[in-house]
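# Predicted model and sequence follow; I will ask about them next.
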Amino acid sequence: VPDAASAASDILGVRVDRLSRRDALARASAFLDDSRCRHVVTANALLLLDAERNPELKRACADADLVVADSVGLVWAARAHRQSAVVRYPGIDFARDLCSAAARAGKSVFLLGAREGVAAAAAEFLQRSVPGLKLAGKHDGFFDENEESVAREIAASGASVVLVALGMPKQELWIYRWKNRLPGGVAVGVGGSFDVWAGRVPRAPRWMQTSGLEWLFRAAWEPSRWGRIARLPGFVWKVLRAPR
């Protein structure tokens, strides 16, 4: 597995690992047997904009054990700076692939986040679609983020994979603050993946996924996303102005 420092791009001050999907999954899978919790960030353009103005979030990204490019915007940004190619690995695909790796290794998964009932429905989908997957537990996203009780519950479950669906950047900050209390393995923020797995929100057609337009499909289904999407031109401007 390649060393993070030798295979990474710097995009607006955030390290994004330059790995194929296969190598990114191999690195994350190797974390499953770790004695401490490893943080994987699935980054997009909006997260990088948030990190610019939130020092704690920037530290969380810098301290992460793996940062994969969730969006086509990061692929474009690396190209714009004539850096080696960054491979897009959507968080929803990465998380499901990680669950498959966990199932093969006999490890269990904990689902944290989303509205009441959504995590349970998402867990049912994963158990149907990933043969042999063990569910360590689930908890909705309605809890006091400053309380230790949820981290204790996850630690007691013995999960090797913790999928956190609290939305960006809340999920990255929660993992960063509590990872020392979580069980050994991997914790990763998965955004709206639970809603898709639970059947509450459809996934974009395959052609939109491969064209990097999945964000547009999600925005059409969830108009509340448009406020954040309106910030994307600012990302383009910052990338073009950044030193090369």
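That came in fine, so what should we check first? Numbering: from 1, shown residues only.

# Could you use CA atoms for every contact and neighbour count after this?
Fine.

# Can you list the residue ranges for strands in the protein?
8-11, 14-17, 37-43, 66-69, 108-113, 134-139, 161-165, 185-189 (DSSP state E).

# Now do the helix ranked longest in the chain: distance to the chain's middle.
Under DSSP state H, the helix in the chain containing the largest number of residues is helix 91-104. Put simply, helix 91-104 sits 12 Å off its chain's centre (CA atoms, centre = their mean, to the nearest Å).

# tell me the angle that helix makes with strand 134-139.
130 degrees (axes from the mean of the first three to the mean of the last three CA atoms, to 10 degrees).

# quick one: buried residues of helix 91-104?
G91, I92, F94, A95, R96, D97, L98, C99, S100, A101, A102, A103 (16 or more other CA atoms under 10 Å).

# Does it pack against any helices or strands, and if so which?
helix 21-30, strand 108-113, strand 161-165 (3 or more CA pairs under 8 Å, 6 or more residues apart in numbering; DSSP states H and E).

# ok and it relative to strand 108-113, angle-wise?
Using the same axes, to 10 degrees, helix 91-104 lies at 150 degrees relative to strand 108-113.

# relative to strand 185-189, how tilted is helix 91-104?
Using the same axes, to 10 degrees: helix 91-104 against strand 185-189 is 160 degrees.

# Now do helix 91-104: everything it contacts.
25, 28-29, 32, 42, 70, 108-109, 126, 130-134, 160-161, 163, 188-191, 193 (CA atoms under 8 Å, 6 or more residues apart in numbering).

# then this one, side by side with the first:
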Amino acid sequence: MKINRIQICKVPVDVLTMEQTMEIIDQAICNNKSVHHVVVNAAKLVNAHKDAALRESIVNCDIINADGQAVVWASKILNKPLPERVAGIDLMQNLVAMAAEKGRRIFFLGAKEEVVSKVVDIYKSKYGSAIIGGYRNGYFTKQDEPVVADQIAASKSDILFVAMSSPKKEIFLETYKDILNMPFIMGVGGSFDVVSGLVKRAPVWMQKAGLEWLYRVGQEPGRMWKRYLITNTAFIYLVAKEKLRSAVSYKSEVASESKISA
């Protein structure tokens, strides 16, 4: 399947539905083709604007989905609409179900030991132990990274989910993807916390309304309000700037065509 890729805030985003994304991943695993996946939201686009290493790790991915509803709205404002939001946690849950159905193995990396082990126990209980290729918590040093990458590679899993903060997970995957040598690798942020029950996900109506960030602030106001205030404001600014630049460019093109016609 040919993927149509647009640019939002100078970062590429793929024009894909959840179903199309699942199909591409399934085919890649069947063909043992390595696919590096990433999702982007408003905060990640803002951070990529000022963090060259993060931006590079995103650009080099094979699939780049819009995780945040704000990114979908921005795409419409910029006249290059995305069909829907493909939330990372929803994609992860779908891939776990598909792994159970097709006999694939998953390695879970990230979060605290009690969290990742609980996630593994939950999936074992629901789908059986055959889908578990291995797991490890996300607390390790830079010096430990090569050893962790080797441990994951040795598991011979088909899928790797990495639940660590951004940009650590993106840069880890970009740095070690050749060593990991796995058909599908994906950063899943705080998804393990949600699956384990440590963090509650926003109600569906808030997800559709693009208000998950507000729900998150309500859960951890002391830590999250400033982060979302800064990143959301910065994202609005970047989108407005891009919209203005596009409008100016369009007027310039029209003026040039008018001169040629005259």
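Arrived safely. Just so it is clear, the model here is predicted, and its values are computed rather than measured.

# can you list the strands of structure 1 in CSV and add mean neighbour count?
Shown next, in CSV, are those (neighbours: other CA atoms under 10 Å):
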stretch, mean neighbour count
strand 8-11, 19
strand 14-17, 24
strand 37-43, 25
strand 66-69, 24
strand 108-113, 25
strand 134-139, 20
strand 161-165, 28
strand 185-189, 28
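
# Could you say which one of the ones you listed comes nearest to S224 of structure 1?
Closest approach to S224 of structure 1 among the strands of structure 1 is made by strand 161-165 (16.9 Å; CA to CA).

# Determine how far stretch 61-80 of structure 1 lies from the middle of the whole chain.
11 Å.

# what span of structure 2 lines up against it?
On the basis of TM-score structural alignment, stretch 61-80 of structure 1 is assigned to residues 58-77 in structure 2.

# buried set for the matching stretch?
Under 16+ other CA under 10 Å, the buried positions of stretch 58-77 of structure 2 are 58-59, 61, 63-75.

# right, and the pair among those residues with maximum separation?
Among the buried residues of stretch 58-77 of structure 2, the pair separated by the greatest distance (CA to CA) is C61 and W73, at 22.5 Å.

# returning to that earlier point: nearest to P55 of structure 1 among the buried residues of helix 91-104 of structure 1?
G91 (23.1 Å).

# Matching that closest one against structure 2, which residue comes up?
Match for G91 of structure 1 (TM-score structural alignment): G88.

# Whatever residue of structure 1 lines up with A153 of structure 2: neighbour count?
Residue pairing (TM-score structural alignment): A153 of structure 2 is matched to A155 of structure 1. Close neighbours of A155 of structure 1, defined as other CA atoms under 10 Å, add up to 19.

# As TSV, the strands of structure 1 with distance to A198 of structure 1 would be great.
Below are these laid out as TSV (distance: least, CA to CA, whole Å):
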stretch	distance to A198 of structure 1
strand 8-11	33
strand 14-17	29
strand 37-43	20
strand 66-69	24
strand 108-113	12
strand 134-139	13
strand 161-165	12
strand 185-189	17
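
# And those strands: which comes nearest P223 of structure 1?
strand 161-165 (18.9 Å).

# correct me, but N181 of structure 2 touches S34?
Yes: using CA atoms under 8 Å, N181 of structure 2 makes contact with S34 at a distance of 7.2 Å.

# Report the mean deviation for the longest helix of structure 1 after fitting onto structure 2.
Helix 91-104 of structure 1, aligned to structure 2 and superposed, deviates on average by 1.2 Å (mean CA distance after the TM-score superposition for structure 1).

# Excluding covalently adjacent residues, which one is nearest to N4 of structure 2?
V15 (5.5 Å; CA to CA, 6 or more residues apart in numbering).

# what residue of structure 1 matches up with that neighbour?
V15 of structure 2 maps onto R18 in structure 1, by TM-score structural alignment.

# from what I can see its match touches Y89, true?
No: with contacts counted by CA under 8 Å, R18 of structure 1 stays clear of Y89, the gap being 10.8 Å.

# neighbour-wise, which of the two wins?
R18 (26 against 22).

# So the more buried one versus D195 of structure 1, what's the distance?
Distance, R18 of structure 1 to D195 of structure 1, by CA to CA, to the nearest Å: 28 Å.

# OK, contacts around the spatially most central residue of structure 2?
Structure 2 has V39 as the residue nearest its centroid, 2.0 Å off, counting by CA atoms, centre = their mean. V39 of structure 2 makes contact with I64, N65, A66, D67, V86, A87, G88, G187, according to CA under 8 Å, 6+ apart.

# and if you look at V11 of structure 2?
V11 of structure 2 neighbours (CA under 8 Å, 6+ apart): L45, A48, R55, I58, V59.

# now do 6 Å
Applying CA atoms under 6 Å, 6 or more residues apart in numbering to V11 of structure 2 gives no contacts.

# swap in the one 10 residues further on?
Contact analysis of T21 of structure 2 by CA under 6 Å, 6+ apart lists nothing.

# Just put the helices and strands packed on helix 91-104 of structure 1 in a markdown table and tack on distance to G212 of structure 1.
Converted to a markdown table, these look like this (distance: least, CA to CA, whole Å):
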| stretch | distance to G212 of structure 1 |
| --- | --- |
| helix 21-30 | 16 |
| strand 108-113 | 25 |
| strand 161-165 | 21 |
